[in-house]
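Visitor: Turn this into a structure:
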Amino acid sequence: MIKIVVDSTGYIPKEVLERHDIKVVPLKIRFGNEEFKERDISVEEFYRRLVSSKELPKTSQPSPQDFIEVYKPLLDEGHEILSIHLSQKISGTINSARIAIDTLKTDRIRIVDSQSTTFSLRFLAEYAISLIERGLPFEKVFEETQNTVKRIYNRFVLYQLRYLVEGGRLNKAEGLLGEVLNIKPVLSFTNGEVKVESVARSLNRAKEVLLKFVKEIFDTKGIERLTIIHGINRDVEEFVTKIKETGDLKVEKLLCGAVIGVYGGPEWIGIGILGKS
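Guide: Next up is the predicted model:
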């Protein structure tokens, strides 16, 4: 049987994990001398500590041993494993997975680089499960899931840039300019890296750019799934309403936790789309 493994940045709901028996390898977060596995600190507690902390927390990837502890029992039971993770260009998570595979000396594990994070992991995991339920063989499931990465589109806006800058994911000069001029960069994961797609003169204008992006994908690619990813900002429902005006869309919401919150900050909003093409 084929089993799915993801890392904790997918923030896949517990009921989905249990229903499909998806295994999770957690990333880690450190506040000063305190280290937590991501799933051991609640989203509410994390954001409370984030906004009150003078020093930003640090994140770290799972160790190879963390992967071995998940992989080995599945291999011992005779399963094949599809392991789906956040981009290797922003985290060493995939590298740890590869070391674990080499240590286990197995050819029954395949890794899918989502080229982004959060929504992509759930999109890809549930798509892979649909293929498994259709009875496709392991290599075909891997190939089709890998190809589906090309159908994932995204944009996001951070309300404050300091978290992304201090986390080393955005140039300091760009971040400083943005804060001083109240410029809001519209960002994307492109080829696995964070890229500035455009800039807007205010948060409202940045949101308009996101809405136009949804309309463009809706008109040119078609939309199979759409997820609003966000922090603890209070404007999410209003944004969902505006998204639904684009067309006949079911909009999912995903409150992201600790690892993504370290870089995104407490308030941000983004769009993840699985296109029909």
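Visitor: going forward, measure contacts and count neighbours with C-alpha atoms only.
Guide: Will do.
Visitor: what sits against residue 31?
Guide: 56-58 (Cα atoms under 8 Å, 6 or more residues apart in numbering).
Visitor: Just those: which are in strands?
Guide: If you go by DSSP state E, the contacts of residue 31 have residue 58 in strands.
Visitor: Just give me the closest of the contacts of residue 31 to residue 90.
Guide: Of all those, residue 90 sits closest to residue 58, with 13.7 Å by Cα to Cα.
Visitor: In contact with the closest one, which residues are there?
Guide: Per Cα under 8 Å, 6+ apart, neighbours of residue 58: 29-31, 167, 262.
Visitor: Highest neighbour count among those residues?
Guide: residue 29 (23 neighbours; other Cα atoms under 10 Å).
Visitor: sec struct for that residue, please.
Guide: Using DSSP: H, G, I helix; E, B strand; the rest coil, the structure places residue 29 in strand.
Visitor: My guess is it contacts residue 38. True?
Guide: Yes: using Cα atoms under 8 Å, residue 29 makes contact with residue 38 at a distance of 6.3 Å.
Visitor: any common contacting residues for these two?
Guide: With Cα under 8 Å, 6+ apart, residue 29 and residue 38 have common neighbours 258-259.
Visitor: all helices of the protein, in order?
Guide: For the chain, helices defined by DSSP state H occupy the ranges 14-20, 43-52, 64-76, 93-104, 119-133, 138-148, 162-166, 172-181, 203-220, 236-244, 258-264.
Visitor: quick one: residue 57 from residue 258, how far?
Guide: 9 Å (Cα to Cα, to the nearest Å).
Visitor: which residues do those two both contact?
Guide: In contact with both residue 57 and residue 258: residue 29, using Cα under 8 Å, 6+ apart.
Visitor: more neighbours, the two?
Guide: For residue 57 and residue 258, the more surrounded residue by other Cα under 10 Å is residue 258, and the numbers stand at 33 against 23.
Visitor: To compare with the earlier structure, here is another sequence to fold:
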Amino acid sequence: MSVGIVTDSTAYLPKALVAQLAIEVVPLQVISNGTAFNEVDGITVEQVATALRAGKSVTTSRPNPDLFVAAYENLHANGADSIVSVHLSSELSGTYESAVLASRRVDFPVDVIDSRGIAMMMGFAVLAGARLAANGAAHADVVSLINRKCSGASITFYVDTLEFLERGGRINAIQARMGKAMDLKPLLHMINGKVEQRELVRTSEKALARMVEIVSAAARIKSEIAVHHVEAQAPAEAMATQLMMRTGVTNIEVSPAGAVVGTHVGPGSIAVVVSPQV
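Guide: Presented below is the predicted three-dimensional model:
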């Protein structure tokens, strides 16, 4: 039995690994000034940041279920007997719902998993599942591994302003207004699939230093760590260097977040994902 793996574009997987492991990636959309763009190859996070700074309207949209049907059928046509489809938190997007609807339209087994996360928080789980599937593992074993990776992962992120999260309805408006009124820098995390404020810090420098402390406490030598950013390459790389020194993890990839995440967190944001080895 061969197991195919599907995810969505907010996993932000390295393209080389997507090709190597034959992962199907279904894109979300970004709507900028009324025009819809495919997140994978239609718009960059830099273009989104420019639009946000200019005060333009930028929103995001779930994939049409037809795209999931096409992804499932493509893998099935290429030898997959069953599919595992892993997606960003259903608390943040209707993407999971679209995948579930699509799974009911095909005549082979599809398990749709709500990662309760985003970015490499689910990306590490997708890669682990794809590697296991490539080695001939049973469908149930692939599902089990992905679920364990997702449930054990964490994300901590810094945003320069809560404006964009509030605008997109991804954070409590009262929390956002408190942060702005007190001129504090927020550190956020995800709890049960929702973005929640973890703490408020006086300056961006102190916020980033606090992030290093939080992530170092959560990580182990055998953890996998990824750093994402939106137009914050230098501080993101500095954070990765500090984390390697503090945690003993020797390979931390630093990469831009995509256009969808960029739309909701805005320029200057940095996120760190920790995923356990299971």
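Visitor: Give me whichever of the helices of structure 1 is most buried.
Guide: Burial of the helices of structure 1 is given as mean neighbour count (mean count of other Cα atoms under 10 Å); helix 258-264 ranks first at a mean of 24.
Visitor: mind checking how far that one is from the chain centre?
Guide: Centroid separation for helix 258-264 of structure 1 versus its chain: 10 Å, with Cα atoms, centre = their mean, to the nearest Å.
Visitor: packing partners for that helix?
Guide: Packing partners of helix 258-264 of structure 1 (3 or more Cα pairs under 8 Å, 6 or more residues apart in numbering; DSSP states H and E): strand 28-31, helix 43-52, strand 58-60, helix 162-166.
Visitor: Looking at these, which is nearest to residue 203 of structure 1?
Guide: Judging these by Cα to Cα, what sits closest to residue 203 of structure 1 is helix 162-166, at 15.5 Å.
Visitor: Where does the closest one end up in structure 2?
Guide: Helix 162-166 of structure 1 corresponds to residues 163-167 in structure 2, going by TM-score structural alignment.
Visitor: For the helices and strands packed on helix 258-264 of structure 1, could you give me CSV that also reports distance to residue 118 of structure 1?
Guide: Shown next, in CSV, are these (distance: least, Cα to Cα, whole Å):
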stretch, distance to residue 118 of structure 1
strand 28-31, 15
helix 43-52, 14
strand 58-60, 15
helix 162-166, 16
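Visitor: quick one, which of those is nearest to residue 236 of structure 1?
Guide: Ranking these by proximity to residue 236 of structure 1 (Cα to Cα) places helix 43-52 first, at 16.3 Å.
Visitor: How about the contacts made by the residue nearest to residue 60 of structure 2 when sequence neighbours are not counted?
Guide: Leaving aside its chain neighbours, residue 60 of structure 2 sits nearest to residue 30 (4.4 Å; criterion: Cα to Cα, 6 or more residues apart in numbering). If a contact means Cα under 8 Å, 6+ apart, then residue 30 of structure 2 has 36-39, 43, 58-61, 259-260 as its contacts.
Visitor: Which of the residues you listed are conserved in structure 1?
Guide: Retained in structure 1 (both residues aligned by TM-score structural alignment, their matches' Cα atoms under 8 Å) from the contacts of residue 30 of structure 2: 36-39, 58-61, 259-260.
Visitor: Need the residue closest to the centroid of structure 2.
Guide: residue 119 (1.5 Å; Cα atoms, centre = their mean).
Visitor: Give me the number of neighbouring residues for the residue nearest to that one when sequence neighbours are not counted.
Guide: Counting by Cα to Cα, 6+ apart, residue 119 of structure 2 lies nearest to residue 11, which is 4.1 Å off, once chain neighbours are set aside. By other Cα under 10 Å, 24 other residues sit near residue 11 of structure 2.
Visitor: what do you get for residue 169 of structure 2?
Guide: 12.
Visitor: go on, residue 26 of structure 2?
Guide: A count of neighbours around residue 26 of structure 2, defined by other Cα under 10 Å, yields 25.
Visitor: same check, this time on residue 234 of structure 2
Guide: 11.
Visitor: same question, residue 85 of structure 2
Guide: Other residues close to residue 85 of structure 2 by other Cα under 10 Å number 28.
Visitor: you'd agree it is up against residue 7?
Guide: Yes: assessed by Cα under 8 Å, residue 85 of structure 2 is found in contact with residue 7 at 5.6 Å.
Visitor: list residues touching both of these two?
Guide: In contact with both residue 85 of structure 2 and residue 7: no residue, using Cα under 8 Å, 6+ apart.
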